[in-house]
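>>> Could you look at this predicted model? Sequence included:
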Amino acid sequence: MSAPSANSSVKTALRVIEIIEVFARAGKPLSLTELARELNAPVSSCLALVRTLSQLGYLYETAPRQGYYPTGRLQAMSQRIARNDPILDKVAPTLEALRHSSSETVVLGKLGSKDFVVYLEVLPSVHPICYVADPGAQRHLHCNSLGKALLSMHSPSERAKLLGKEPFKQFNEHTLTTFEALEQDIQRSNQQGWFQNLGESMPDVGGIAWPVSLLGGQYAISIAGPLYRIQPQLQNLAQQLRVACQSLSQRP
């Protein structure tokens, strides 16, 4: 395949994902003009994609000139995929139990692309005020509890490669922006028994995490929520988290 064709295929694939995300944000049918505006793309390009997705059964026209909306095919496919996920199937009961015992949001994460951690599963807290994220979300390693836990499973030289150049992106005055400061934080966290992000990336939001090996892969689990609920319970939540991770590591 030639370079131009490869680039074109990648752009088309990205555009399809963007269309799905646009509908998820809008929560309503969109006309071609509205879709093109949201995508910042020519109407002609959107028309070709919409026609293809409609022919494949992923979009339908709600009424003449009333716009398009996704069918249930996408949801059915995603549910089928989720049911066969080997990792989520293994950890689901433990994550549910951890959410129940902590009453906070529980997240399963893994190293993603570049210097990011990707959220594989998110079980939201029952509290009205809670940490909210979607599966597939990505966060910077250096200021995320999951990211720090995952970094701890690598050597200092490997961590340096994963993190890239200094200074790291600074979100506020609590963000660790140097490799040296992060290394000290990881060492301290290993000793105290949890990796933490207490307002380093989002004000008034805190999380603690611990690493876990699953089916030969490196993962981490976190408990996250408002700082005013997380900080007073650090020791208790960390104990629950370590027990859960240890239980998962011991399973075949």
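All right, it came through fine. Numbering: from 1, shown residues only.
>>> contacts, neighbours, all on C-alpha from now
Noted.
>>> Stretch 14-23: which residues count as buried?
15, 19, 22, 23 (16 or more other C-alpha atoms under 10 Å).
>>> Please compare the first structure with the one that follows:
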Amino acid sequence: MRKNSVEVQALQRALDILEVIGNSSSPVTLKNITAMVDLPKSTVYRLLSNLESRGYVRCGNDGRYTLGLKLLMMSQRMEQGFELKHVARPYMVKLNELSKESVHLGVLNNNKVLYVDTIDSPQVIRLVAEVGSTNAVHCTALGKALLIGHSDDAIKQVLHDAGMEKRTPYTLVTPESFLAEMQIVRAQGYALDVCESNEHCCCVSAPIYNHHGDVVAAISISGPASRVSRDLMKNELAPKLKEATQAISQFLGLFPDRN
């Protein structure tokens, strides 16, 4: 019983420290943290060292503390995976009803497309992706849409780290060909996958922006190539898809003239 009490107390103290750092508008010194949590300096330093080793806080060269990347990444994933999913769902339902094809919501995670929500096509032959599964960026419309705000150098790094597996005869397998494709994607505001990931499937995707103008997710409409042609995607599906993603972006705080 004594051990559990000590563990809970240590947890409470660590959370107090995180709240002090998180509520501060600027990096905080060890002295200020110690005063705010009213604990011995040695105790605060020990807890900070543990938090820093796990990535929850970061100590700068000046000895001041800020929240670490792990907390920021967790916060971003929460925003993308939960709030964004809730906001995007009604638009995804409408796109699914309109197209009668599968609709997916994806985010960029570790240089891959991570599916965070999906609505299957009501038709027997359909394209399915499981929530929580991942896919490559270089051969998917979602991947291209998610990279639309990246610089060419940043895209090259992603491709270098993730690789460019040749999945079909139509897969782009060189950085040069992919960057040429991305010029088209940026110009039109949406991306296509014409049998690049699967020789029998096609997909169109458009990005979602946050209030900073950063791409935080993308939505795609996917189906078999026998039903979803390039002309259908460009002339009918892409305009409706862009309307939906622009509406979601504005809901997230993006001004209409930002993108």
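Right, received. Where do you want to start? Small disclaimer: the values here were computed from a predicted structure and weren't measured.
>>> rewinding a little: can you list the buried residues of stretch 14-23 of the first structure in CSV and add distance to residue 176 of the first structure?
Shown next, in CSV, are the buried residues of stretch 14-23 of the first structure (distance: C-alpha to C-alpha, whole Å):
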residue, distance to residue 176 of the first structure
15, 35
19, 36
22, 34
23, 36
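>>> Give me the subset of these lying in helices.
Members of the buried residues of stretch 14-23 of the first structure lying in helices (criterion: DSSP state H): 15, 19, 22, 23.
>>> The second structure: which residue goes with residue 134 of the first structure?
Matched by TM-score structural alignment, residue 134 of the first structure corresponds to residue 130 in the second structure.
>>> Secondary structure element holding its match?
Residue 130 of the second structure belongs to no helix or strand when assigned by DSSP states H and E.
>>> quick one: contacts for it?
Contacts for residue 130 of the second structure (C-alpha atoms under 8 Å, 6 or more residues apart in numbering) come out as 115, 118.
>>> 7 Å instead?
residue 115 (C-alpha atoms under 7 Å, 6 or more residues apart in numbering).
>>> Find me the equivalent region of stretch 154-163 of the first structure in the second structure.
Using TM-score structural alignment, stretch 154-163 of the first structure pairs with 150-159 in the second structure.
>>> Just the residues contacting that stretch, thanks.
By C-alpha under 7 Å, 6+ apart, stretch 150-159 of the second structure touches 111, 175, 179.
>>> ditto for stretch 83-92 of the second structure
Taking C-alpha under 7 Å, 6+ apart as the rule, stretch 83-92 of the second structure contacts 103, 117, 244, 248.
>>> which part of the first structure lines up with that stretch?
Going by TM-score structural alignment: stretch 83-92 of the second structure matches residues 86-95.
>>> hmm, back to that, tell me the buried residues in the match of stretch 154-163 of the first structure?
Of the residues in stretch 150-159 of the second structure, those buried (16+ other C-alpha under 10 Å) are 150, 152, 155, 156, 158, 159.
>>> just stretch 171-183 of the first structure next, same as before
Quick answer for stretch 171-183 of the first structure (16+ other C-alpha under 10 Å): 175, 176, 177, 179, 182, 183.
>>> can you tell me which of those are in helices?
Using DSSP H, those in helices are 179, 182, 183.
>>> Distance to residue 213 of the first structure added to the residues you listed, as a markdown table?
Below are these laid out as a markdown table (distance: C-alpha to C-alpha, whole Å):
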| residue | distance to residue 213 of the first structure |
| --- | --- |
| 179 | 25 |
| 182 | 22 |
| 183 | 21 |
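>>> Going by distance to residue 101 of the first structure, which of the residues you listed wins?
residue 182 (30.0 Å; C-alpha to C-alpha).
>>> Quick check: the aligned residue for the closest one in the second structure?
Residue 182 of the first structure maps onto residue 178 in the second structure, by TM-score structural alignment.
>>> quick one on the thing from earlier: check the mean deviation of the match of stretch 83-92 of the second structure from the second structure.
Aligned to the second structure and superposed, stretch 86-95 of the first structure gives a mean residue distance of 1.1 Å (mean C-alpha distance after the TM-score superposition for the first structure).
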